[in-house]
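Peer 1: what follows is a protein structure lacking sequence information:
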């Protein structure tokens, strides 16, 4: 995630293009530089003993890619996916690809740093670790996800060791 460190040690989200998508009524954004591609939802091969949020794997042009149900990971209620659901393929800093199932992709927009605020320091649950900021938009607020945390294979390994 593009972050800039200020003199006071604070960090802010850098300006840039963000992919906007939805989970139910909630609007999310992720830096477009982390997005490798967007594909239609396709059959996913389950893998035994994976955490419940990892749906399984797909074969993407000869490469095996793990797919996470973002609804499950962020503790949204499950739904029957329709023709708008898709898999957003992200690329980690290590070059690994990872898929996120989302309800629908909307568009790509430019987000300015002055339009982003840090999440309120209320009693946030564990999902707050994935929130990089909240962006003000014409149609409300978009939750900017921290792609680095979503793709943190250390935390995914911890999920593998302690499936929920």
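Peer 2: Nice, I can see it. The model shown is predicted, which means the values in this text are computed figures rather than measured ones. Numbering: from 1, shown residues only.

Peer 1: all contacts plus neighbour counts: C-alpha atoms, from now on.
Peer 2: OK.

Peer 1: contact partners for residue 43?
Peer 2: By Cα atoms under 8 Å, 6 or more residues apart in numbering, the contact list for residue 43 reads residue 58.

Peer 1: so residue 127 lies in a strand, does it not?
Peer 2: No: according to DSSP: H, G, I helix; E, B strand; the rest coil, residue 127 belongs to no strand; its state is helix.

Peer 1: list the residues that contact it.
Peer 2: Neighbouring residues of residue 127 by Cα under 8 Å, 6+ apart: residue 74.

Peer 1: so in the chain, which helix runs the longest?
Peer 2: What stands out as the longest helix in the chain, according to DSSP state H, is helix 153-161.

Peer 1: list the contacts of that helix.
Peer 2: By Cα under 8 Å, 6+ apart, helix 153-161 touches 49, 50, 51.

Peer 1: comparison target, given below:
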């Protein structure tokens, strides 16, 4: 049985790497922060709404959501960010990340089960598991469906 799957890898924070399965990714695009309309009364990780293909797309600061320091819109470094558009059953959500690394093949059989002691409490609910790469580094495998269905924005989409 074929257990290889394609994943999009990207940076989380300064040192970490995460992946999301390509089957949940509708598109990856560059977003400039001034084009995002902020929405009051939302969690700080929700940056606001973005016009995507004529639709209103919620954009989330993935790092802030997972317990990393938030993207600070003031810094020029991040005036342009990459948005990973997730799709699940007709619902879309944009995750803003600093940098996309690559598309890679990973073997689902090599994925390790999450251990809540290992990870920040904020990241654990969104993990499908993790991989260990050749350099012995942990690569978080984020669960796109759980992220899209998160109660933080579920009421809004």
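Peer 2: Perfect, I can see it now. What you see is a predicted model; the values in this text were computed from it and never measured.

Peer 1: hmm, back to that, now, which of the contacts of helix 153-161 of the first structure lie within helices?
Peer 2: Reading helices off the contacts of helix 153-161 of the first structure, I find no matches (DSSP H).

Peer 1: ok, of those residues, which one's closest to residue 16 of the first structure?
Peer 2: The closest of the contacts of helix 153-161 of the first structure to residue 16 of the first structure turns out to be residue 51 (Cα to Cα; 32.7 Å).

Peer 1: and that closest one, what's its match in the second structure?
Peer 2: Residue pairing (TM-score structural alignment): residue 51 of the first structure is matched to residue 43 of the second structure.

Peer 1: how many other residues sit next to that match?
Peer 2: 14 (other Cα atoms under 10 Å).

Peer 1: any idea how far residue 139 of the second structure is from the residue nearest to it when sequence neighbours are not counted?
Peer 2: Nearest residue to residue 43 of the second structure, sequence neighbours excluded (Cα to Cα, 6 or more residues apart in numbering): residue 152, at 7.1 Å. Counting by Cα to Cα, to the nearest Å, the gap from residue 152 of the second structure to residue 139 of the second structure is 24 Å.

Peer 1: repeat for residue 127 of the second structure
Peer 2: For residue 127 of the second structure, the distance to residue 139 of the second structure - Cα to Cα - is 10 Å.

Peer 1: likewise residue 56 of the second structure?
Peer 2: For residue 56 of the second structure relative to residue 139 of the second structure (Cα to Cα), the value is 31 Å.

Peer 1: state the helix or strand in which the equivalent of residue 140 of the second structure over in the first structure lies.
Peer 2: Mapped onto the first structure by TM-score structural alignment, residue 140 of the second structure lines up with residue 143. In this assignment (DSSP states H and E), residue 143 of the first structure forms part of strand 140-145.

Peer 1: just name whatever secondary elements that strand is in contact with.
Peer 2: Where contact means 3 or more Cα pairs under 8 Å, 6 or more residues apart in numbering; DSSP states H and E, strand 140-145 of the first structure is packed against strand 26-31, strand 131-137.

Peer 1: deepest of those strands, which one?
Peer 2: strand 26-31 (a mean of 21; mean count of other Cα atoms under 10 Å).

Peer 1: what ranges do the strands span in the second structure?
Peer 2: 4-12, 16-21, 25-32, 46-52, 55-61, 80-88, 91-97, 100-107, 127-132, 138-142 (DSSP state E).
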